[in-house]
Each structure stands twice: as structure tokens, then as C-alpha cells.
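Novice: Have a look at this prediction, sequence included:
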Amino acid sequence: MIYSPKLQKYLAGFSLSILLVADLVITQKVLPAFAETINSSISSAVTFSCNDSEATIKAKNGPRVVNGSSAFYIGYQQVSSNNKNPVTIRFNNSIKSWCRTDYETTNDDGTGYGLYWNGGDVLYGVYSSTGSQTGSDFRRFATGRWLSSYGSGGGPKVAVIARINPANGEVNYATFLSAKKADNGNTNSLVVQTLSWNGTNLTVQAKSWWTPRRANTNSMTCTGSSPYIYTAVFTGDLTKVNSASAATCS
């Protein structure tokens, strides 16, 4: 078969184009997916155990913080019909690094519902407490901190903020964070909503019922009805609140 010079030139160019496209496909590198980073997470507590896989826990859509291939999750174990205990776990590449269920093991109906992690050595957990009970709880970590215990009364749900060693899950120290009734001094409810870290101080925004606490832990004077949007700026070691404020309170 005889091709015209023009057709031969066309076929040669077409073949070269195919070769170039094929070479591009072969040599093109697939870019890696961006590493996921979640520094802060506050949400409803979920239940899981130390034996659960990361996929199982993640599917519950509870609080988690992530940096690259490492992730922390927080929640609770239902240890009896009327008692929960908090649980905190770390995974590296979906392999369990550690899991802690010993922070609070009393009859206090405690859960974990918030985390902050800077991706390095700063990790805070947010837990709930409904009153002091006999046994091991966060009080042993809170000696010398801003609030060292749940306080008077029992029933209203308050927060506990704990600084945790990311490498092994040991609690370095903790503080309770609660409201204080202005009439009788009993403890009242407080729920943490956000955490942020500036390298020195931990800022906590919360819903506080009557009434929020001043930096010196005394009750504020408030107008209007609760809950109040409350902001407290803690030193990193949780020994002091540098400032505390709430809308319609002083």
C-alpha cells in the first residue's frame, strides 16, 4: 500500500502525540492526600471501649483531634446501669498506642466530651462530673489548681479540664470548672463549648448557669436568665484564671 507524503506526515504526528500522552500518564506522580489536622473538638459524649478499633470509634462521630497519622478520641464506658466512667484513647496509624479508663472510677457519672491538641506536647481533655464520690477521681490531679474539687452539693453537671501527656495518657494536672449559686454557694452546671490555645494560655468558652465565677472563683453578679456565655482564660498549668467574663455579668 502506498501512502501520500501528506498522509505519512499526518500519521507520524498522530503516533508521536499518542506516545507523548502515554509517557505523561506513566511518569505522572499521584500527589499525596493532604494530612488531616483537627486541633479542637467538643461534642456530645459517645461510648466506646479500649478494645474497639479506630474505625469503630471514629464512626460514632464523637470528639476527636487529629494530626497526620495520630488521633485522640474521648468518651465514656457504661460501667453500670446508672454509672459512666470516662475513657481516652490514642491511635497511631490506626494502631492503639494507649487507652486510659482510670482517671475517674467512682460512682460519679462522668464522661469525656472535648479535646484540644496542638499536634505536639500540649493535650487537654474535657470531662464532666456530677459530684464528689468516694474513690479515685480528678481531685487527685487538681490539688493546687484553680478549683480543686466539685464543690458543695451534687447533681448539676460541671466540667473538668485535664492536661494530659500525649505520649502515655498520664494526667499531669487538672482543674474543675463550675458555676456557683450566689444564694447558698452550691455548685451549679457548666458545659464547655470551645477550647483554644495561644502557646501560653488556654481559653475556655462555656455555657454557665447561675452564676459564673470570677477569676477569684467567687460568684459574679448577673442580670437576665441563665445560661450565660462565659469565657475564662487559664494559665497553661491551670493554677490561675487570668480573666473571666460573661455577658450581662460583672
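Specialist: Arrived safely. Residues are numbered from 1 along each chain as shown.
Novice: only C-alpha atoms for contact and neighbour calcs from this point on.
Specialist: Will do.
Novice: wait, isn't Leu238 in contact with Ala174?
Specialist: Yes: Leu238 lies in contact with Ala174 (Cα atoms under 8 Å); the separation is 6.7 Å.
Novice: overlap in contacts of these two?
Specialist: Jointly contacting Leu238 and Ala174 under the rule Cα atoms under 8 Å, 6 or more residues apart in numbering are Arg145.
Novice: neighbour-wise, which of the two wins?
Specialist: Ala174 (29 against 22; other Cα atoms under 10 Å).
Novice: Pasting the second one now:
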Amino acid sequence: MKTYPLTKLLTFPSLSAFLGANLALTPITLPAAAQTTPVSSVGNGVTFTCNDTEATIRAKNGPRVTFGTTSIYIGYQQVSSSNKDPRIIRFDSGVRKWCRSDYENTGDDGTGYGLIWNGSTASTGVLYGIFSSTGTQIGPNFTRFTSGRWLPGYGTGGGPKVAIIARIDPTNGNIQYATYLSARKTSDGKTNSLAVKGLSWNGTTLTVQADSFFSPRRVDTSSMICTGSSPFKYTIVFTGDLTKANSAQVTKTTTNSCQ
């Protein structure tokens, strides 16, 4: 049998050197936290309860946002012949994670009808909900979330349907803060109707597109001066914490305008 000198057998690089060289050539890079483009859904609210299955709620084709196997739905429950209360629910792989029925439990005829979400299920995830209000009544209502925000209340009067924008913790459905968004009549200062039609998020600001009746609000919440007929195509851009509006404008047409 042929033999070889021990020194010849040891001429290969050591295992640690080999691994070190290869790791240097092919570094392992862990993926960064996903930054997903937000999805939004705004439409007519549908009725459901916290006991309904995801299949039941999904079949009603109301506003919902979905990433992977997680979906969040928004709507309302008819609690009496003349009163609706908002509802929002999250499912993970068809299993209810949470459902909130406690945002507003007064005689206000409220509905949830819009969502925008970036897919993050962490407490820092970007999730906003859109709700409607027809007036402030005594009891648990959205004003407990709006202190210090752009528009903290419904205003004077009652009946016209306005919007509420709420930042929501996607882990449990808690509202972190909210603002009202309404029109304001120049004739008597009373609140007038406004309905959100679209939402977008750029990482720092929330852009809201809405149909507003006389008269849309400026960034300082005062009424714009408008000519023509309602509704006006209104766009307002909020800071992420909903404490102020960076811009507010109405799309000018051949028949109406605001300033």
C-alpha cells in the first residue's frame, strides 16, 4: 500500500478558514421588516355581529382589507329599529382575533364604512377606520378619542351625516386617537354632511378624499366660500397623528369652486 507524508495530507486549508472564506464571499442577509403598500377599502357599510363567521361577513361584500390570511372588516350592527352602532372585526386564518362593539353605544346612528391598512399586525401598524356620525349624544361616543385632534367634536346641530377618522391598534382594535371631519354651513355655522370616498397613506400623512356639502373646511377648520352646487370634491391631508391638516382643497369644475 502506498503511503503519503503527513505534511502532504495537511496542505488543505483548515475547516474554519474554509468556512470563513466562503462566508465572506456569500454573506447571509436577513430580510428587513416588510414595508407593504397600504390597501384601502371604502364603501357602503354592511351589518354583522361579533359572533358571525368570517365567511358570513365576507359574503356581504362590505369594506375589508386583507394581507395574507389576515382580514379586517368594518360595518355596523342594527341595535334597534332606528339605531346602528359601528363594528370592526379581525380574522386570522378564519379565526376571530378580536371584535370591537364599544366605540359608540349611544343613540347616534353610526356606521363603519372605510379602512386603510399597511398589513402590519404589530401595535405600530398603520390602520385607520372611517365611521359616520349623525350627532353627539350622551354616553360612550367618539369624543373620548378626539381630544387635542384636528376637529374634536360633531359641532352644532344634528342630523347631517359626517365622518370620523380613527387610528386603530391592529393587535386589539383599540382606538388610539380620532378626529371628526365635517362640513360647516356659512349661513348659521351648523354642521353639514360629508362622506369619505377614498384614502391613501404615504408613510407620514393620510390623504382623505370626500364628497362635501356646503361648505368644506379649510385647514384651520373654518368654512370655505363656495359657489355652485354640492357635493364638492374635497381633498384634505392630515398628519399621521390627526392633530392638524397640511392642506385642504376642492377640485374646481366648470360649475362649482371653493376657496
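Specialist: Alright, I've got the coordinates. Here the structure is a predicted model, which means the values were calculated and not measured.
Novice: Map Gly144 of structure 1 across to structure 2 for me.
Specialist: Alignment note: Gly144 of structure 1 maps to Gly148 in structure 2; criterion TM-score structural alignment.
Novice: what do you get for Lys240 of structure 1?
Specialist: The equivalent of Lys240 of structure 1 in structure 2 is Lys244 (alignment by TM-score structural alignment).
Novice: Sticking with the closest residue in space to its match that isn't next to it in sequence, tell me its helix or strand.
Specialist: Computed as Cα to Cα, 6 or more residues apart in numbering, the closest residue to Lys244 of structure 2 that is not its neighbour in sequence is Trp150, at 5.0 Å. Here Trp150 of structure 2 is covered by no helix or strand, with elements defined by DSSP states H and E.
Novice: got a list of what the closest residue in space to Pro63 of structure 2 that isn't next to it in sequence touches?
Specialist: Leaving aside its sequence neighbours, Pro63 of structure 2 sits nearest to Ser41 (Cα to Cα, 6+ apart; 5.2 Å). The contact partners of Ser41 of structure 2, taken as Cα under 8 Å, 6+ apart, are Pro63, Arg64, Val65, Gly114, Leu115, Ile116, Gly198.
Novice: Hmm, Val39 and the third one touching each other?
Specialist: Okay, so that is Val65 of structure 2. Yes: using Cα under 8 Å, Val65 of structure 2 is in contact with Val39, at 6.5 Å.
Novice: Comparing those two, which residue is more hemmed in?
Specialist: Val65 (22 against 18).
Novice: Any buried residues in stretch 65-81 of structure 2, and which?
Specialist: Buried residues in stretch 65-81 of structure 2, counted by 16 or more other Cα atoms under 10 Å: Val65, Thr66, Phe67, Thr70, Ser71, Ile72, Tyr73, Ile74, Gly75, Tyr76, Gln77, Gln78.
Novice: Among these, which pair sits farthest apart?
Specialist: Phe67 and Gln78 (28.2 Å; Cα to Cα).
Novice: before we move on, the earlier item: any idea which element the residue nearest to Pro63 of structure 2 lies in?
Specialist: Element membership for Ser41 of structure 2 (DSSP H and E) is strand 39-42.
Novice: once aligned to structure 1, how far is that strand on average?
Specialist: Its matched residues in structure 1 lie on average 0.5 Å from strand 39-42 of structure 2 after superposition (mean Cα distance after the TM-score superposition for structure 1).
Novice: What strand or helix carries the residue nearest in space to the middle of structure 1?
Specialist: Compute the mean C-alpha point of structure 1, and by Cα atoms, centre = their mean the closest residue is Leu115, 1.3 Å away. Per DSSP H and E, Leu115 of structure 1 falls inside strand 112-117.
Novice: Between strand 112-117 and the helix or strand following that strand, find me the angle.
Specialist: Next along the chain after strand 112-117 of structure 1, taking DSSP H and E as the criterion, comes strand 123-129. Relative orientation of strand 123-129 of structure 1 versus strand 112-117 (axes from the mean of the first three to the mean of the last three Cα atoms, to 10 degrees): 160 degrees.
Novice: What span of structure 2 is strand 123-129 of structure 1 aligned with?
Specialist: Mapped onto structure 2 using TM-score structural alignment, strand 123-129 of structure 1 covers residues 127-133.
Novice: how big's the offset between the matching stretch and structure 1?
Specialist: Its matched residues in structure 1 lie on average 0.2 Å from stretch 127-133 of structure 2 after superposition (mean Cα distance after the TM-score superposition for structure 1).
Novice: what distance separates that stretch from the centre of its chain?
Specialist: The chain centroid and the centroid of stretch 127-133 of structure 2 are separated by 7 Å, computed with Cα atoms, centre = their mean, to the nearest Å.
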